[in-house]
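Asker: sharing a model prediction with you, sequence too.
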Amino acid sequence: MGNSFEDPEAKYLAIINGERQYSLWPKGIPVPSGWSIAHPEDSRSSSLAYIDKHWIDMRPRTMIEAPTNAGPISRAD
């Protein structure tokens, strides 16, 4: 058995987490906690196309929604 994440003939899901980050996920492997199905079972290429179309900002949701005028973050020494 080869790598389930790279089998071009396998079926895949596009999954998304609370930070709106996407991942290609092999069908038949349980979806990890904190992730949900964004696009149902499909071919590898179709699932990747879905991710490419919908994941237009690679920053996590919390970074996108962070105030832009928050100023520098200070470190606790």
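Answerer: Sure thing, it's come through. Residues are numbered from 1 along each chain as shown.

Asker: drop to CA atoms for contacts and neighbour counts, all remaining ones
Answerer: Noted.

Asker: give me the contact list for the lengthiest strand in the chain.
Answerer: Longest strand in the chain, counting residues (DSSP state E): strand 35-43. For strand 35-43, the surrounding residues in contact (Cα atoms under 8 Å, 6 or more residues apart in numbering) are 8-18, 27, 31, 47, 50.

Asker: let's bring in a second one:
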Amino acid sequence: MDEQMMRVVINDENQYSIWPEGKVNPIGWENQGFTGTRAECLEFIGTVWTDMRPNSILKILK
């Protein structure tokens, strides 16, 4: 089982991903504030990312 610490990151489109703790975030991604194992981070994302449509699409639909 992979116990490497990861963190949840988010971009301007309100899309979530995970990134290894201790590495610089990719350009355009910011820390969301949750750190844990891969499984814990994915579980967290599953609870908070309920609408997977990017912000740019949501603006068009409004």
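Answerer: Here it is on my side, so go on. These figures come from a predicted structure and were not determined experimentally.

Asker: next one: the next helix or strand after the longest strand of the first structure to chain centre, how far?
Answerer: Remark: after strand 35-43 of the first structure, the chain's next helix or strand is helix 44-54, criterion DSSP states H and E. With Cα atoms, centre = their mean, to the nearest Å as the basis, helix 44-54 of the first structure stands 11 Å off its chain's centre.

Asker: now whichever helix or strand comes after helix 44-54 of the first structure: which residue numbers in the second structure?
Answerer: Next helix or strand after helix 44-54 of the first structure toward the C-terminus (DSSP H and E): helix 61-64. Structural correspondence for helix 61-64 of the first structure: residues 55-58 of the second structure, per TM-score structural alignment.

Asker: picking that back up, show me which of the contacts of strand 35-43 of the first structure is closest to residue 66 of the first structure.
Answerer: residue 18 (14.9 Å; Cα to Cα).

Asker: just give me the match in the second structure for the closest one.
Answerer: In the second structure, residue 18 of the first structure lands on residue 12 (TM-score structural alignment).

Asker: quick check: the residue lying closest to its match once chain neighbours are set aside vs residue 56 of the second structure, distance?
Answerer: Nearest residue to residue 12 of the second structure in three dimensions, chain neighbours excluded: residue 28, at 7.1 Å (Cα to Cα, 6 or more residues apart in numbering). As judged by Cα to Cα, to the nearest Å, residue 28 of the second structure and residue 56 of the second structure stand 15 Å apart.

Asker: since that was my last question, I'll sign off now.
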